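Chemist: give me the fold of what follows.
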Amino acid sequence: MKSQEIRSRFLSFFEEKAHDIVPSSPMVLKNDPTLMFTNSGMAPFKEFFLGNAVPKNNRISDSQKCLRVSGKHNDLEEVGYDTYHHTMFEMLGNWSFGDYFKKEAIAWAWELLTEVFNIDKSSLYVTVFEGSSDQDNLPMDQEAYDFWKQIIPEDRILMGNKKDNFWEMGEQGPCGPCSEIHVDIRSEEERAKVDGKSLVNMDHPQVVEIWNLVFMQYNRRANGTLEDLPAKHIDTGMGFERLCMVLQGVQSNYDTDVFTPIIREIETITSNHYGKDEKKDIAIRVIADHVRAVAFSIADGQLPSNNGAGYVIRRILRRAIRYGFTFLNKKEPFIYRLVDVLTKKMGKAFPELKAQKQLIENVIREEEHSFLNTLEQGLVLLNRIVETNSSDTISGEKAFELYDTYGFPIDLTALILGEKGLSLDEKGFQTELEKQKARSRAASESSTDDWTILADDTEEEFVGYDLLETNVKITRYRKVSSKKDGNMYQLVFNITPFYPEGGGQVGDKGYIEAQNGDVLYVLDTKKENNVIIHFTKNLPKHLEQTFKAVVDEKQRTRTAANHTATHLLHQALREVLGTHVEQKGSAVHSKHLRFDFSHFSKLTVEELRDVESFVNARIDGKLPLVEKRNIPINEAIAEGAMSLFGEKYGDTVRSIRFGQSIELCGGTHAENTGDLWHFKIVSEGAVAAGIRRIEAITLDAVKDFYFENNRSFFEMKDLLNNAQEPVKALQQLQDENTSLRKQVEQLLKQKAQNLSGELKNQLQEVNGVQFLATKIDLDQNGIKNIAFALGKEFDNLFLFFATSVKKDKAMLTCYISPALADARGYDAGKVVRELGKLIHGGGGGQNFFATAGGKNPGGIPKVLERVKEYIV
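Modeler: Predicted structure coming up:
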């Protein structure tokens, strides 16, 4: 059975069981501060489990894209080394929100596996939570056991401990016991030798968990205690790739048609054959897995970068590049070429791959170029470390610097050192790595208390589109402590005018005022699991009273203007550059805006001018805001509203129109484009291959920009003696400066030629060496030219020059004929490093030429006295 049919049959089965079939949510999360990626099938439905939102249907089924490479669920290091772990994978799932529970979940799972997919019943085992005697003191899940024994022999029902059979979303939140279904795909002969039940949960590659049925019935509080959830839920997850392995009768996920087309393409591109060499096989599996994770992440709007989710994606891609570089001998980009076969295989189920194919290829190719250059630079640095090392062991500290500063992989360092007959102090490296991790953990360490509920069943309402000030009551609060921010409090109101961070727009700031006039500042506003949270430094007194909530109007007005400008900018770019332009990210602050978009080249001056003119024409046109709230998404799209890949939209949306610009957007906006005053682009540049970034300003920031430029203009004009044509006067100065520089260079060259003859006459023969150590009045470039010019005349030359560049700066230069340096073991770098200490500085270079700088010109006489010691 082909993978596409497997996915289709799963979804059809649950559709017949009255489940809504919903599309996969984006793999990269944008509005959930507790998660970086969707790491399980239940993640998109957290708000339903927490009771912060109500689903349209209490029964849902889907195939969810997931990524597990960080945090508690981290499979990265296992990927490639076994047959069933992946970074990106599909999680088939069915969900019940307060509807059916254990009986139906168990019966339907068994029906689907054994009657629809026809998996041999004798190959299946199930696990049931055995209970715990720890602080939770949980009973055995007798209910699940009783349901299972009605459909499977009791000797195939195994007891599972808390680690394997009690599922928790995190340190806090919904949780509950679970039943896992395991399948034994070994041959009959192997099964006869070893009972499959002894291999369950033992990491056996052919006895694997295929489905996990989680019975959500508890809530974990911050103090560790459990309480019953108001309603019981079902959360199941079945690994699509593992299911394909079982149904296609193969022994590895990588032997299914999910991966084989990619593997065949890797074989063709790299001229390596899968199944011949275990190290190469691992590399091929790593690449086949990782290209999926990276491609889907880019399609969902997350580009590789140096922080956050982008750093994780870059790390995955670099791991793939490194395996290709090391084990498949690929020194040029090739992974981007796999995107075509991936799109053909999965583009039907996930159309975002087709839509973003060109961008995905461009970004991966650019990242490959960049990291391959890093690897080349790292090799040079590693060779330098080896050359200067005095023992046959390279310290962990040096290896860590190479890893941390330059991104050079530690396993590649160890491999190269082994080829050179050297060893790596791996223990020392791990020590340095743990120090870094400890620093990182300390910086981000935090704890969050449980919510203290002040008002039950109070639905929060956002009124910030219409009001900047209103009366509110606090419905819940909790304390958050971190080393970075200290103690903070998170407050939830029954009604709020504060816009929470989202859609690229920063959260509102402001204050709440108590009835006695006391003011508590709201420092930020965010949204978590459908709840708007307000951050304060302290708790107000008398929490039950009514407060006046006031948004910082100046900041909101500026931010709204900048958000409106992003819409007009998007329209302008599509008009000026073409309809291939799509928004790839934005950041809207009160002082500026940032807009990322797809485009293949740097914008010309004329294009930038046209974009600015287009936006400012709409500002001058004073276009009114036309807002439609809670309209069906199909109606909004039919009206021409633009939606963005990677964004999660509901059935009803909000559309924003300014003239011909129509977009789906939840942010705040100006009432009229005329409120923006003026739009000015301050920078344009590349973010990644095929992605450009524009930074721009409106309102007061534009006024400040022109004021500062005007002030600078008059200062420049004053320096030019109030010239009537300052640009022409400046050009004349530049021309004169160029002419004078040429004259100075000619004079310095002549001076160096004259000095070269004088210095040649000062050479002394010492110990068979033509030697000279003297102070010289010449710039560094001139000194180097003299040294190399004299070096061409003598093959036994040892020159040492000192010069005072400024009152507080001295320079030393040492030149030794290369033949002399090699024959006698002289080292110019060592000479300047040691003598540089006398001028309170240091330096280095090659064995035949090196320089040093210092802050003590007074040490030069002593330096010149000691130079001769290096040749006698």
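Chemist: hey, let's count contacts and neighbours off CA atoms from now on
Modeler: Will do.
Chemist: tally of neighbours for Glu460?
Modeler: A count of nearby residues for Glu460, using other Cα atoms under 10 Å, gives 16.
Chemist: ok, Glu445 next?
Modeler: Neighbour count of Glu445, defined by other Cα under 10 Å: 13.
Chemist: state the distance from the residue lying closest to it once chain neighbours are set aside to Glu434.
Modeler: Nearest non-adjacent residue to Glu445, counting by Cα to Cα, 6 or more residues apart in numbering: Ser482, 5.6 Å away. Distance of Ser482 to Glu434, computed by Cα to Cα, to the nearest Å: 21 Å.
Chemist: of the two, which one has the most company?
Modeler: Ser482 (15 against 12).
Chemist: wait, that one sits on Ser447?
Modeler: Yes - here Ser482 reaches Ser447: they are 6.5 Å apart, a contact under Cα atoms under 8 Å.
Chemist: now the strands for the stretch 351-500 of the chain?
Modeler: 393-394, 423-424, 446-448, 452-453, 461-462, 469-472, 474-482, 486-493, 495-496 (DSSP state E, counting those that start in this stretch).
Chemist: show me where the stretch 1-150 of the chain has its helices.
Modeler: With DSSP state H, counting those that start in this stretch as the criterion, the stretch 1-150 of the chain has helices at 3-16, 46-49, 102-111, 142-148.
Chemist: winner for burial among those helices?
Modeler: Among the helices of the stretch 1-150 of the chain, ranked by average contacts under mean count of other Cα atoms under 10 Å, first place goes to helix 46-49 (a mean of 21).
Chemist: following up with a second sequence; could you model it the same way so I can compare the two?
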Amino acid sequence: MNASEIRKSFCEFFESKQHQIVSSAPMVVKNDPTLMFTNAGMNQFKDIFLGNRKPSSPRVANSQKCLRVSGKHNDLEEVGHDTYHHTMFEMLGNWSFGDYFKEEAISWAWEFLTDVLKLDKSRLYASVFEGDKEMELEKDMEAFNFWKKYLPEDKIINGNRKDNFWEMGDMGPCGPCSEIHIDLRAEDEIAKKGGAELVNKDHPEVIEIWNLVFIQYNRKANGDLEFLPQKHVDTGMGFERLCMAMQGKKSNYDTDVFTPIIDEIAKVTEKKYGESDEVNIAMRVIADHVRTIAFSITDGQLPSNNKAGYVIRRILRRAVRYGYTFLDQRNAFMYKLLPALIKSMGDQYPELIDQKELITKVIKEEEDSFLRTLATGISMLDKIVKKTKEGNYKVVEGKIAFELYDTYGFPLDLTELILKENDLVVNRKEFETEMEAQKQRARSATAIETDDWVTLMQDDVEEFIGYDYLESDITITKYRKITAKNKTLFQLVFNITPFYAESGGQVGDSGYIDNGSEKIEIIDTKKENNLIVHLAKKLPANIKGEFKAYVNGKNRQNTANNHTATHLLHQALREVLGTHVEQKGSLVHPEYLRFDFAHFQKMTREEMEQVEKLVNQRIRSNFALEEMREIPVAKAHDLGAMMLFGEKYGDLVRAIKFGESIELCGGTHVQHTGELGFFKIISEGSISAGIRRIEAITGEKAEEMIMTQHNLLLGIQDMFKSSGDLQKNIESLMNDNSKLGKELDAMKQNFINIEKRDILDSAEEINGIKVIATIVNPMLGDKLKDLAFQIKNEMDEFVAVLGADVNGKPQLSVITSDDLAKSGKINAVEVIRDCAKEIQGGGGGQPFFATAGGKNAAGLDSAIQRAKAFVGDKLA
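Modeler: Purely as a prediction, here's the structure:
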């Protein structure tokens, strides 16, 4: 079976077991502060496990795109070096939300693997949780007894807490799990040594393929476990590993999931897969990483220097570096692999086809940028090597290697490789100390301590009523304390809320709650695992009482203005620039809006004016809001609603329509476009390859900006005391200024020539060398360098020390003829460093020319005399 057939058979099997087949969530996570990327199939169901959302079906299954590169699940350094670790991978999974439990999960897993896929039963092993004294948990005998129906006891392995107890995090749902492992070794190897001894021992051919997690506990903040009111099943099977087992391969990279990409790498680089370990590893790294990068871009995450974007950039640079070092690729090449990836996976993930141009451009630009960084790093490293050898050292300081890594993005292993070629090594311990210190700083900056939720009343659904109301009667259903950056805040959950929680680029509402005797400020509103949490600096004294909630109405109105403006802007950009324009991110704030979109060149002034005109026409048209809440996603599609890549849409969606603009959106909007008043773009620029950013304002802010600019023009007009053509007046002034500037430069040059003759005449001869030491006219202070080099052009063997007082700041220049500098008789840097002490300054330069500035203008004369004496001593 090929990869597509294996994926299809999984979905069909669980559909036959009454599971709803759901689509993959985006690989880049939004609206969850605890995750940057989807690292497991269960992520999109996290709020169901936490009890914050009811499932659409008690049984679901899917194939989920996942990414594991940071935190607890960090596979990055293993990728490419072994046969089965990946950054981006697919996870086949089936879930039960309070429906079936261990018996069915085990039975169906066995049935699918052995009856449907026909895997050899004798090669399969299962593991069960062996219990843990610290957690006061016994062995999972329930799972053990179910497995005995299918496997002999010697193939049911006891697993410890690390391998066989699954936890979502330090707190929350958790439970024991059963892993299914397969032995892919040759028959004669199996005969020599049983597979049971190799389970969970990182053997490349005795591998885990499926994990069945039985979620039955909740871990509290103090570490205690309590039973959940409902038991759940969460399973995950590595698709790539399953393909390896099904296709009789020894490596995931030998399956048809990867071979088309590796074949293309070989073609592009003119290297042969299999010719050496280094080449094999490099090709595996690149094949894996190009998938990750492409899918991240389609899901809306571009490489950058922040958070998730930094992770993607790091992965891309790791691939470039392997190509650079082991495949001799000195120019961008990874972008050329995209057609092979699309051919392999485009049918399953058509977003690769739709965004081919953007992916290609982003990857190529990132490659080019990093190759320039590598060239810079290698140049810097050459200097480090030279300096280390000159000092007769063999070890390069770890701090230096870390600076190359941290500041310039130069990989440690490439540093070590280049140093090894020069018979040098890095102090790795020092490097790792610096790395750990940086990680600790990062952890400290983002560390958040959370207490358990304190539940005051049970409430199944926290209803958001903020589309219709800005105030309401509420009660607090639960709360908890959080500590971040040594500040204590409280998260409050209400039974209903008019506060909009930050999502979809729109900032969260602020306001307050009031019970008549006490007013509690709500400083922000966020969404966390489908809960709307309201942040407050303190708890109410009577927390169980009735409250009235009030949203900051002015901020909400301004935010709604800017959110509606993004929809009108999106429509106008597509009309002016083309339908390739698609939103790639946004920020909707009360003060302004920010809109990121796919486009490949800078917008002209005329294009921006045209966009502004279209948006303002639609504002004046005063289109009424047509809001369609909870309509089927298929109907929204038929209506022509914009649907963005990287978004996970449910069966029911909310569509927002203003005139011909229709978008799926959960944000707040105005009732009529006329409320926006006026729209004005304040900036447009590139943020990365193929992505532009517009910042704009509406309403009062736009009015303020226009008034400020108008008043500025009136002020300038008053300065000219003219009501005529202001632009012509300014042009005339600039022309006059340019003409006067040229005349002044000519006068200065004449003055320099006169001053130069006086300076040349002042030269003294010491041992046959002309020596000049003088303070020049302050008018020539900004021409000191020019004057020095004019003197150099008119003299043969000479030394000149020139000083000037430039608006109270002393300046010194030392210049000497090339033969004196080359012979070492006079070094301008030595002279300048000695005499600059008199003006309380310092300087530097080259042996033939050096400069210095200082703080003590009164010491200028002393500096000149000291320099003259220094030069005299050298020449004597």
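Chemist: ok, and the closest non-adjacent residue to Met238 of the first structure?
Modeler: In space, Met238 of the first structure is closest to Trp211, 4.2 Å off (Cα to Cα, 6+ apart).
Chemist: hmm, I typed the wrong one, I wanted Gln348 of the second structure.
Modeler: Nearest non-adjacent residue to Gln348 of the second structure (Cα to Cα, 6+ apart): Ser4, at 8.0 Å.
Chemist: do Gly650 of the first structure as well
Modeler: Nearest to Gly650 of the first structure is Ile633, by Cα to Cα, 6+ apart, at 7.5 Å.
Chemist: before we move on, what about Ile384 of the second structure?
Modeler: Val396 (8.0 Å).
Chemist: cool, and Ile496 of the second structure?
Modeler: Glu463 (4.7 Å).
Chemist: can you find the partner of that neighbour in the first structure?
Modeler: Under the alignment (TM-score structural alignment), Glu463 of the second structure pairs with Glu461 in the first structure.
Chemist: one step back: hang on, the residue nearest to Ile496 of the second structure packs against Phe499?
Modeler: No - using Cα under 8 Å, Glu463 of the second structure makes no contact with Phe499, being 10.4 Å away.
Chemist: neighbour-wise, which of those two wins?
Modeler: A direct count of neighbours by other Cα under 10 Å for Glu463 of the second structure and Phe499 places Phe499 higher, at 32 against 14.
Chemist: distance of the aligned partner of the more buried one in the first structure from Lys749 of the first structure?
Modeler: Residue pairing (TM-score structural alignment): Phe499 of the second structure is matched to Phe498 of the first structure. From Phe498 of the first structure over to Lys749 of the first structure the distance is 69 Å, taken as Cα to Cα.
Chemist: one more: Thr452 of the first structure?
Modeler: Thr452 of the first structure sits 80 Å away from Lys749 of the first structure, going by Cα to Cα.
Chemist: quick revisit: correct me, but the match of Phe499 of the second structure touches Lys526?
Modeler: No - with contacts counted by Cα under 8 Å, Phe498 of the first structure stays clear of Lys526, the gap being 9.2 Å.
Chemist: need the overlap of contacts for those two.
Modeler: Gly507 (Cα atoms under 8 Å, 6 or more residues apart in numbering).
Chemist: burial measure for Ile293 of the second structure, as a count.
Modeler: The burial count assigned to Ile293 of the second structure is 24, neighbours taken as other Cα under 10 Å.
Chemist: can you tell me the mean distance of the host helix or strand of it from the first structure after alignment?
Modeler: Using DSSP states H and E, Ile293 of the second structure sits within helix 277-298. By mean Cα distance after the TM-score superposition for the first structure, the fitted helix 277-298 of the second structure averages 1.3 Å away from its aligned residues in the first structure.
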